[in-house]
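**Q** everything below, folded, please.
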Amino acid sequence: MKFKALLFSSSLLLSSLVLLSNCTENSKAGKAGTKTASGAAATEDTIKIANTSTPVDKAKYDSLNKYLANGDTTGRWPVKNQPYPLNGAILPFNRIVAFYGNLYSKKMGILGELPPKEMLAKLKGEVKSWQKADAKIPVIPALHYIAVVAQGDGGKDGKYRYRMPFKQIDSVLSMAKEINALVFLDVQVSLSNIQSELPLLEKYLLMPNVHFGMDPEFSMKDGSKPGRKIGTYDAEDINFASKYLADLVKKNNLPPKILIVHRFTRKMVTNYKNIKLRPEVQVVIDMDGWGEPDLKLGTYRNHIFPEPVQFTGFKLFYKNDLKKAPHHMLTPQEVLKYKPQPIYIQYQ
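**A** Purely as a prediction, here's the structure:
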C-alpha cells in the first residue's frame, strides 16, 4: 500500500505559534545556565523509579527487546550490537505513557489543556489501559513538557523561540511528584540550536527523574521561520545531546537518561546510522505525526521501522487523529500490533 506524507504534528499549528509570539523573552529564563533553578531543591525528593545499585539483568534486557521486536523477521529489530545500559535503566523494563503540552496553551497538548488534577487522573487512566493491553511490561506515567517553544516572533535575539520560565518547570515537577511520574523537557530550537539550548536545562537534568526530548520539526537550519516547513536534525546533533546527557550521568552517578527524538519524515533525522549509542543514554525515535490510522501506520513503517536506532515511540492525538471522520484514535491494542512495539507512548 502506498501512503501519502503524514501531516505536520499539531504543535506546528499557527495557533500555538501565535500564542507565543505575544510572549516577550524572559530574561531570567534566558540565564538558565547561570542561575539556580528554584526546582533544584527537589533533587533530594526525586521520584525513584530506578535503582542505580541494582545491576541490569542482561538476559531480561535481551528477552524484552526480542519481545518488542514483535516477530520481526527482517533482522532490523531488535537492534544488534547495542550496549547494555548502566544500572537503573528504565527501558525496556518499563513502558512509558506520557502527556505532552505546555502550561501557557490549551492548544499544544493535553498537559496544558486540562486542570492539573483532571489531567493527572486522565493520565492514570491511560496508564491502566496500556497495562491492561500488555501485562508483560510495567507501565509508568510521564509528563512531557515543552520547555523551549517555537514562536512566530523572532524575539530579542531573532531566534524565534521562547524559553519557558523556571516556575513552569517547577510546576510540572510538582505535578509529576503527585503520581510518581517521570518528566521530559522538550526543546524546539527554531533558529537557535541544540548546543545552545540543552545546557540551559542542566540543573533539571541532574534530577534522576528528568529526561530530555528534541524536536527536529522546529530545528530550522536553513534560517526559515518555524511553521513554514519541517526542520531537521543530523546524527551529529543527536550525538551532541546524547554525549551531554551521558556526561551528566557519569559525573553525578545518575541512572541512564532517556533521549526522545521526534520524527515523522525521512529528512527530519539524517545519517541515522551515525547515531552513537551509549550505556548512559537510551534513545527513542518517536513517531510524532497525526492523521488517520492507516496514515500513521504507513509513516511508522516508512520512517521508523526501516531505520532502527534503539527504541521506538508513538504519538497519539486526542483531537487531530479524529479530524477525518469516521476515523478513530488508535487503541493500545492496535498500536501493540506494530513491529517493533513502541516502548514510549505520548498523548497530545
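**Q** hey, let's count contacts and neighbours off CA atoms from now on
**A** OK.
**Q** quick check: F218 vs H211, distance?
**A** Plainly put, F218 is 19 Å away from H211 if you go by CA to CA, to the nearest Å.
**Q** have a look at these two and say which one is more surrounded.
**A** Taking neighbours as other CA atoms under 10 Å, F218 and H211 compare with F218 leading, 32 against 23.
**Q** wait, the more buried one touches R228, no?
**A** No - F218 is beyond contact range of R228, at 9.7 Å (criterion: CA atoms under 8 Å).
**Q** sec struct for Y162, please.
**A** When classified by DSSP: H, G, I helix; E, B strand; the rest coil, Y162 comes out as strand.
**Q** my guess is it meets G152, correct?
**A** No - with contact defined as CA under 8 Å, Y162 does not count as touching G152 (9.8 Å).
**Q** can you give me the distance of K124 to V269?
**A** With distances taken as CA to CA, K124 is found 32 Å from V269.
**Q** the two: which is more packed in?
**A** V269 (25 against 18).
**Q** so which residues of the stretch 201-348 of the chain form strands?
**A** Remark: strands assigned in the stretch 201-348 of the chain by DSSP state E, counting those that start in this stretch are 210-214, 233-234, 257-263, 269-270, 281-287, 311-316, 344-347.
**Q** for P115, find the nearest of those strands.
**A** Closest to P115 of those is strand 344-347 (CA to CA; 15.9 Å).
**Q** following up with a second sequence; could you model it the same way so I can compare the two?
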Amino acid sequence: MRSATRAGGAVSSTALTSTALRSTALTSTALTTALAGGLVAVLAACTPGAGPTSAAVGGGGGAGPGAGASAVASPSASPVAPVPRPSATPTAPAAATAGAVATPRPPAGTAVVAPDDAVAAAVATSAALFATAPVVVLAPVEDLRAQVRAARAAVALGVPLLLTAGAAAGPVVAAEVDRLGARVVLHVGAAPAVPDAPDAPDAPDVRDVVAPADDAALADLLGRALPAVADGVAGDGSPAAVLAVTDAVAAASPAGTAPAPSPAPVPGAGAGPARDAAEALLRRTRPGPPAGTGLVVVDGGTPSPAAAASARAAGLPVAVVAGADVAAADAVVRVAASAGAPLAPDAPVLAVGAFADPGTLAWQVRAASTGVQLPGGGQRVLPGRHLVALYGTPGAPALGLLGEQGLEATLQRAREVAAPYDALTDAPVVPTLEIIATVASAGPGDGDYSSELDPAVLAPWVDAAGAAGAYVLLDLQPGRDDFLTQARAYEDLLRRPWVGLALDPEWRLAPDELPLQQIGSVGVDEVEAVRAWLVDLVRREALPQKLLVLHQFRASMVQGRERLTTTRPEVAVLVHVDGQGNQPAKAGTWAALRRDAPPGLLWGWKNFLDEDTPVLTPEQTWAVQPTPDLVTYQ
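**A** A predicted model of the protein is given here:
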C-alpha cells in the first residue's frame, strides 16, 4: 500500500500510484547489500534480461590488497539474493515517531563501488553507508537541477538520495527503500513513485510526498534550513556542470542547517491524516550521529552528485577526484583537505567510480591524505614528468658531476642542466640528484668490495634536494653484497617521499669475483625482492610512488628481465641505458635493450660528457625515441 501527498496541494494518483509501476515487466535481477564480515556487497543488474558478468579487481606482485579491503562490483556482476528489512518488528506510525534519525554506518574497510550508471551508484552508496533511514529523497537522473535540490534536502535530513530513470522507479530502488525501512519518500522534481518491493509485498505503508518547487516552502516542509549550495552550478548536465555540482554538494554540511522553532503546519496544505503523518515525520527527521571516521571519494566524472549527497548526509567527508586519479596533484589537495589529517591505516574508505582495486586505493587515499606533493606535483613519479639528473657522490669529483662542487652549487648546477628541457615539453621537468650511496671498491673493505656511505652523511644532501624541489635517487654498487641488504641500510632516507632507488648490476659480483675484472650481473629474482620491499615500504608508510632504476648496457647484466614486474603502481620501474661512445653505438645499445622488454618499463638515457662523441644536445636527446623519462649526465 502506498499513499501520496503533495505539500501545498493535491497530487494526481496516476502520477504516483499507477498500477503500471507494479508491472511484472519491472522484475528485478537482484539487489542487495551484505553487510556481515566487513563486506559491502554487490549491486546486481536490474535491467530485464541482463546477463551476469564478472567484475575484475586487479592486483599482483609486491604487497597485495590491504587488510579489510573489499570490492563492490558493478551492477553487471553475478546476482545475489535480496536481503530482507533489518527488522520484522512493526514500525510505529509516522506521526508517533519523535526525533526520527537514519542509522548511518562507516564503510566496511576500503570498498569500491563501480556501478554502470548513476541510479545504481546511488543505490550502492546508500547500501554502503546506511543501515536504516525513515525517509528517502528521490530525484530523476535526467534532471541535474532537481538533484541539486534533492541533495540539499537529503543532507539537511541526514538521509540517502536515490535516483530514478525514465517513467518508473525500478525494482532496485524499491528494494533499497524497503531495506532501509523508509516510511516516507520525498520526491524532488518529476521523480516517479516507488513501487512495492517485489520481495516485500506486505511491508509497512510508505508515503510519497512531493516537494514544493519553492526552496523556502521546501525548507518549511522539512522544518529545517537547506544547506547552501553555490548558485548556478547545475548548468546543463555537461560533465563540467556535474563536477561543479558534485563539488558543491561535497561541501554541504548538515551542521549548517537549523531546525524550525516548532513543527508548524506547511502553509497551504490541505487536511488529511496520511499527509499530516508523512509531513510530521519529515519535520522530525534529523541527521543522526556521523558514520564514524573515514572518507568517501567520488569520481568527478560520475554522472550525478547523489553519492556525494548520501555521504554528506551520513556525516562523512567527501573528496571529489577528477578522472578517479587519486595521485594527481589536484586530487591530493582535495583528499588532504577533506580528510583533515593523515588517515590511519585502518580508516574506512568508500570510493564511487572507476577507481583502483580496494587494496591499491587504500594506499593511494592514505598517501594523498598526507598532502605530500612530489617535485613537479602529485604523487606519481612517472609517467607525467621528466627527470634530468646529475650523477656522482658528494666530495668525489672523479665519480661524476655531482661531486665536483659543494651542496648548494650542485643544486644550482642541477637546475641549470635541467632548464633547457623545459622548453621541449609541456610536462614538468624535475632536477634530480643520483647519489652513489655504495661505491664499488678495489679493496675488500668489510669483505664485500663496496664502500657504504653513512646515511647521516647523505641526509643533508637528500633533505636540501627535497627542499629545493629536486628528486633524489640513491645508487647502489654492492660488490659481493646483495641489493636488498644494501637497500635496507638506507630505509630511513627512502622514507622521504622524494627519494627513489637505483641498482647498478655492473658492480654486482659473485662470491669469487673482483671489481673491474668482469661486467657484473644480477638475477631478476634479486631485483624483484628489492621491488617488493619498496612496495611494502610505500604502503606501510603511506608514501607516494617511488622510482626504481635499473642500470643496464648489456642484456646479460639483468638475467630473466622478462619476468620483471612492472604493473604495481607503488613502484615505477625504469631501465637506464648506460651505453657510451659514438652515437651509432649508443643508438644500437638503446635498440637492443628495448627489444623484448616487458611492457610498462620506463626508459632512461645517459649523456657521458667525456666519453660520448659527440655529446647530444638537449634537443638531440629529446629526439631519441621513445622520449626518455630520465636523462642523466655523467
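**Q** let's have the strands of the stretch 201-348 of the first structure in TSV, adding distance to F99 of the first structure.
**A** Converted to TSV, these look like this (distance: least, CA to CA, whole Å):
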stretch	distance to F99 of the first structure
strand 210-214	13
strand 233-234	24
strand 257-263	14
strand 269-270	23
strand 281-287	14
strand 311-316	10
strand 344-347	5
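**Q** can you list contacts of stretch 553-561 of the second structure?
**A** By CA atoms under 8 Å, 6 or more residues apart in numbering, the surrounding residues in contact with stretch 553-561 of the second structure are 505-506, 519-524, 552, 577-579, 589, 592-593, 597-598.
**Q** which stretch of the first structure lines up against it?
**A** Mapping stretch 553-561 of the second structure onto the first structure (TM-score structural alignment) gives residues 264-272.
**Q** spit out the contact partners of the aligned partner of V249 of the first structure in the second structure.
**A** By TM-score structural alignment, V249 of the first structure lines up with V538 in the second structure. Contacts for V538 of the second structure (CA under 8 Å, 6+ apart) come out as 495, 544-546, 570.
**Q** before we move on, what about P569 of the second structure?
**A** 360, 545.
**Q** select the longest strand from the first structure.
**A** Secondary structure of the first structure per DSSP state E: the longest strand is strand 139-150.
**Q** average separation of that one from the aligned part of the second structure, please.
**A** Overlaying the second structure shows strand 139-150 of the first structure at a mean distance of 0.7 Å from the equivalent residues (mean CA distance after the TM-score superposition for the first structure).
**Q** in the second structure, which residues correspond to that strand?
**A** Going by TM-score structural alignment: strand 139-150 of the first structure matches residues 429-440.
**Q** look up how far T613 of the second structure lies from the match of V249 of the first structure.
**A** From V538 of the second structure to T613 of the second structure the distance is 40 Å (CA to CA).
**Q** same question, A331 of the second structure
**A** 45 Å.
**Q** give the buried residues for stretch 311-330 of the first structure.
**A** 311-322, 328-330 (16 or more other CA atoms under 10 Å).
**Q** ok, those residues vs K132 of the first structure, which is closest?
**A** Closest approach between these and K132 of the first structure, by CA to CA: L330, at 15.3 Å.
**Q** returning to what we had before: what about the match of stretch 553-561 of the second structure, start to end distance?
**A** First residue to last in stretch 264-272 of the first structure (CA to CA) measures 14 Å.
**Q** and that stretch, what's buried?
**A** Those buried within stretch 264-272 of the first structure under the rule 16+ other CA under 10 Å are 264-265, 267-270, 272.
**Q** and the residues you listed, which is closest to Q348 of the first structure?
**A** Distance to Q348 of the first structure, by CA to CA, is smallest for F264 among those, at 15.1 Å.
**Q** make a ChimeraX selection of the buried ones in the contacts of stretch 553-561 of the second structure.
**A** ChimeraX command restricting those to the buried ones, with burial defined by 16+ other CA under 10 Å:
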select :505,506,519,520,521,522,524,552,577,578,579,589,593
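**Q** for the counterpart of L91 of the first structure in the second structure, give me its contacts.
**A** Under the alignment (TM-score structural alignment), L91 of the first structure pairs with L382 of the second structure. Applying CA under 8 Å, 6+ apart to L382 of the second structure gives the contacts 547, 572, 629.
**Q** and for the last one, the neighbour number?
**A** When you say that, I think you mean D629 of the second structure. Neighbours of D629 of the second structure (other CA under 10 Å): 22.
**Q** one more: the second one?
**A** By the criterion of other CA under 10 Å, A572 of the second structure has 24 neighbours.
**Q** coming back round to it: which ones among the contacts of stretch 553-561 of the second structure lie within helices?
**A** Secondary structure from DSSP state H places 524, 589, 592-593 of the contacts of stretch 553-561 of the second structure in helices.
**Q** list the contacts of V18 of the first structure.
**A** V18 of the first structure is in contact with 151-152, counting by CA under 8 Å, 6+ apart.
**Q** what does it align to in the second structure?
**A** Using TM-score structural alignment, V18 of the first structure sits opposite a gap in the second structure.
**Q** in a strand, V18 of the first structure, correct?
**A** No - with three-state DSSP as the criterion, V18 of the first structure is helix rather than part of a strand.
**Q** isn't K339 of the first structure up against P306?
**A** No - using CA under 8 Å, K339 of the first structure is not in contact with P306, being 10.3 Å away.
**Q** can you tell me what sits against stretch 513-524 of the second structure?
**A** Here stretch 513-524 of the second structure makes contact (CA under 8 Å, 6+ apart) with 440-442, 449, 479-480, 505-510, 556-561, 563-564.
**Q** what residues in the first structure pair up with that stretch?
**A** Under TM-score structural alignment, the alignment places stretch 513-524 of the second structure onto residues 224-235 of the first structure.
**Q** roughly how far apart are L277 of the first structure and F240 of the first structure?
**A** L277 of the first structure is 12 Å from F240 of the first structure, by CA to CA.
**Q** looking at the two, which has the bigger crowd around it?
**A** Legend: neighbour count by other CA under 10 Å for L277 of the first structure and F240, higher for L277 (19 against 16).
**Q** correct me, but the more buried one touches L259?
**A** No - using CA under 8 Å, L277 of the first structure is not in contact with L259, being 10.8 Å away.
**Q** shared neighbours, the two?
**A** Residues touching both L277 of the first structure and L259 by CA under 8 Å, 6+ apart: V283.
**Q** which residues sit in contact with L550 of the second structure?
**A** Neighbouring residues of L550 of the second structure by CA under 8 Å, 6+ apart: 502-505, 573-576.
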